[in-house]
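Engineer: Give me a 3D structure for the following:
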Amino acid sequence: MTLRYDVDAVVLDIEGTTSATGFVVDVLYPYSRSRFAALLTERADDPAVSRAIAQVRELTDTPDADAVQIEKSLNAWLDEDRKATPLKTLQGIIWSEGFARGDLVSHFYDDVVPALRAWHTAGLRLYVYSSGSVAAQRAWFTSSPEGDLLPLVSGLYDTENAGPKQEPESYRRIAAATGTEPSRLLFLSDRPGELDAAVAAGWHAVGVRRPGEPYFEQGVGDHAQAGAFDEIGITSSRSTT
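Structural biologist: Below is the predicted model:
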């Protein structure tokens, strides 16, 4: 059965929703882990790196932490899969450069890109809200196996410019930033806590359950669920295109 929604915009999670979590964990995480040390020692004065270093020191309450200690904290967070903003910032820098060099090519489930193109053609606005940094999201969509998908996307949101993904206020912030009424937004994610927060902010939400993903067995609570994007029918009665 196809789920049907009349909305103006769709907001996408990445890991477990558009793309395999295993790819991120098995390919991207090791790639960033092997490059933290060089980034911290060779480019500590870069504004984004410097800001992330300061955030690590603040979060770990170690104001004098050196590059070795900061790398240790980053690796510990990586092991915990903690969605710490400075970790995601530094990973984003490393991944962006890896994608640009051609070392990395992103992953999308087979049903995702056709749906995104169809929704975009139908006049729906598409946004991304991921714990991965905006830089990482941009690189991810630019370097897909099917080419540059970034033109399909109207905006990118992460935990730095929107806030934590399990807090309703983050979704209110995105609604305001996009100029969209909450009731005209649909969020797609595999994580129940994120779906709960979106609904609490007045959004529609669908839990995407893909076999093999970490949250598959847990389910999506009381939320509508789909196993693939082609099970979701989306139109916009307000669309002008």
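Engineer: all contacts plus neighbour counts: C-alpha atoms, from now on.
Structural biologist: Noted.
Engineer: wait, is Y127 part of a strand?
Structural biologist: Yes - secondary structure assignment places Y127 in a strand (DSSP: H, G, I helix; E, B strand; the rest coil).
Engineer: Test my guess that it contacts D13.
Structural biologist: No - with contact defined as Cα atoms under 8 Å, Y127 does not reach D13; the gap is 9.0 Å.
Engineer: Here is a second sequence; please produce its structure as well for comparison:
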Amino acid sequence: MKRRQEDFANLVNEVDIIMLDIEGTTTSISFVKEELFPYVRQEISNYLKETWDTQLTKDDVAALTRQVSEDARAGVEPLPTSHSPEVLIPALVATVAAMMDADSKVPALKALQGHMWHRAYLNGAITGHVYNDVVEALQQWKKAGKRLVVYSSGSVQAQKLLFSHSCHGDLLHYFSDHFDTSVGAKVEAGSYRTILQALHSPPPEKVLFITDLVKGELGGVTNLTFIVC
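Structural biologist: I've put the predicted structure just below:
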């Protein structure tokens, strides 16, 4: 264990940018699976009813409607053409549940989830989980002059909500940049090229990505350094 800790410290010393995954890395997988996602399933009907006339929800409903019509893989029937909330809300609830069952990562679903979580964080219904040792590491890395960024399958909005409303208080200030799957999947080399470009093209070997992805999924995708935790 001591040797592994020394190796990790040496890797950190050699890089300029540390990029963190979230689920299974900074944050317990159980928080995502047992709190965030169940909250959406349990509260979506009430949320839609309470926010139906807001522009934000109108935009979310329009995006979901387009997604269902474009993607047969959503696994649901087409949404009703009726604009009545009494008719459309139950159909939307079923649509979202089917997308979540399929582990869909489409932007329309991510946006709605993010808006629901935003409300939940603000009213205290949810508090973001972050491991104790992550907070200590963020403090040390920032003090050492490292640039800290996030790359997660969760939307940028969801990332910022989690860190700004964490169980350790507001941690958002530690991070300079956030990336989600809008840049591509974490197993695709092109995703990392896009991120490096957004970070003003640092040498790949100067970037360390800490993630819970298995090594086989990451093998050969880029020249970045990976730590699988």
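Engineer: ok so, going back, higher neighbour count, Y127 and D13 of the first structure?
Structural biologist: It is D13, of Y127 of the first structure and D13, that has more neighbours when counted by other Cα atoms under 10 Å, with 23 against 20.
Engineer: Quick check: the gap between S155 of the second structure and F179 of the second structure.
Structural biologist: Per Cα to Cα, to the nearest Å, S155 of the second structure is found 8 Å from F179 of the second structure.
Engineer: any idea what L152 of the first structure aligns with in the second structure?
Structural biologist: Aligning on TM-score structural alignment places L152 of the first structure opposite Y174 in the second structure.
Engineer: To clarify, my last question referred to P114 of the first structure.
Structural biologist: Per TM-score structural alignment, P114 of the first structure is aligned with E136.
Engineer: So which elements touch the host helix or strand of its match?
Structural biologist: Taking DSSP states H and E as the criterion, E136 of the second structure maps to helix 132-143. For helix 132-143 of the second structure, the elements it packs on are strand 147-151, judged by 3 or more Cα pairs under 8 Å, 6 or more residues apart in numbering; DSSP states H and E.
Engineer: how about the strand it packs on, aligned to which bit of the first structure?
Structural biologist: Counting by TM-score structural alignment, strand 147-151 of the second structure corresponds to 125-129 in the first structure.
Engineer: what's the nearest residue to L161 of the second structure if we skip its chain neighbours?
Structural biologist: Excluding its sequence neighbours, the residue lying closest to L161 of the second structure (Cα to Cα, 6 or more residues apart in numbering) is H118, at 6.5 Å.
Engineer: residue ranges for the strands of the second structure, please.
Structural biologist: 17-20, 147-151, 177-179, 207-211, 225-228 (DSSP state E).
Engineer: Next, the buried residues of stretch 111-122 of the second structure.
Structural biologist: Across stretch 111-122 of the second structure, burial judged by 16 or more other Cα atoms under 10 Å covers 111-118, 120-121.
Engineer: check the fit of it onto the first structure and give the mean distance.
Structural biologist: With the two structures superposed, stretch 111-122 of the second structure lies on average 1.2 Å from its match in the first structure, counting by mean Cα distance after the TM-score superposition for the first structure.
Engineer: ok, longest helix in the first structure?
Structural biologist: helix 85-101 (DSSP state H).
Engineer: In the second structure, which residue range corresponds to that helix?
Structural biologist: So helix 85-101 of the first structure sits over residues 107-123 in the second structure, by TM-score structural alignment.
Engineer: Show me the residue sitting in the middle of the second structure in space.
Structural biologist: Centroid check for the second structure by Cα atoms, centre = their mean gives G154 as the closest residue, at 1.5 Å.
Engineer: give me every residue that touches it.
Structural biologist: G154 of the second structure is in contact with 110, 180-181, counting by Cα atoms under 8 Å, 6 or more residues apart in numbering.
Engineer: Any chance of TSV for the strands of the second structure, columns distance to V61 of the second structure?
Structural biologist: Below are the strands of the second structure laid out as TSV (distance: least, Cα to Cα, whole Å):
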stretch	distance to V61 of the second structure
strand 17-20	32
strand 147-151	27
strand 177-179	24
strand 207-211	33
strand 225-228	38
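Engineer: out of those, nearest to Q5 of the second structure?
Structural biologist: With Cα to Cα, the closest approach to Q5 of the second structure among the strands of the second structure belongs to strand 225-228: 12.0 Å.
Engineer: Which strands and helices lie in contact with that closest one?
Structural biologist: Against strand 225-228 of the second structure (3+ Cα pairs under 8 Å, 6+ apart) you get strand 207-211.
Engineer: after superposition, how close is the strand it packs on to the first structure?
Structural biologist: Looks like 0.7 Å for strand 207-211 of the second structure (mean Cα distance after the TM-score superposition for the first structure).
Engineer: Touching that strand from outside, list them.
Structural biologist: 11-12, 15-22, 24-25, 224-229.
Engineer: ChimeraX command for the buried members of those?
Structural biologist: Here is the ChimeraX command that selects the buried residues among those (16+ other Cα under 10 Å):
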select :11,12,15,16,17,18,19,20,21,22,24,25,224,226,227
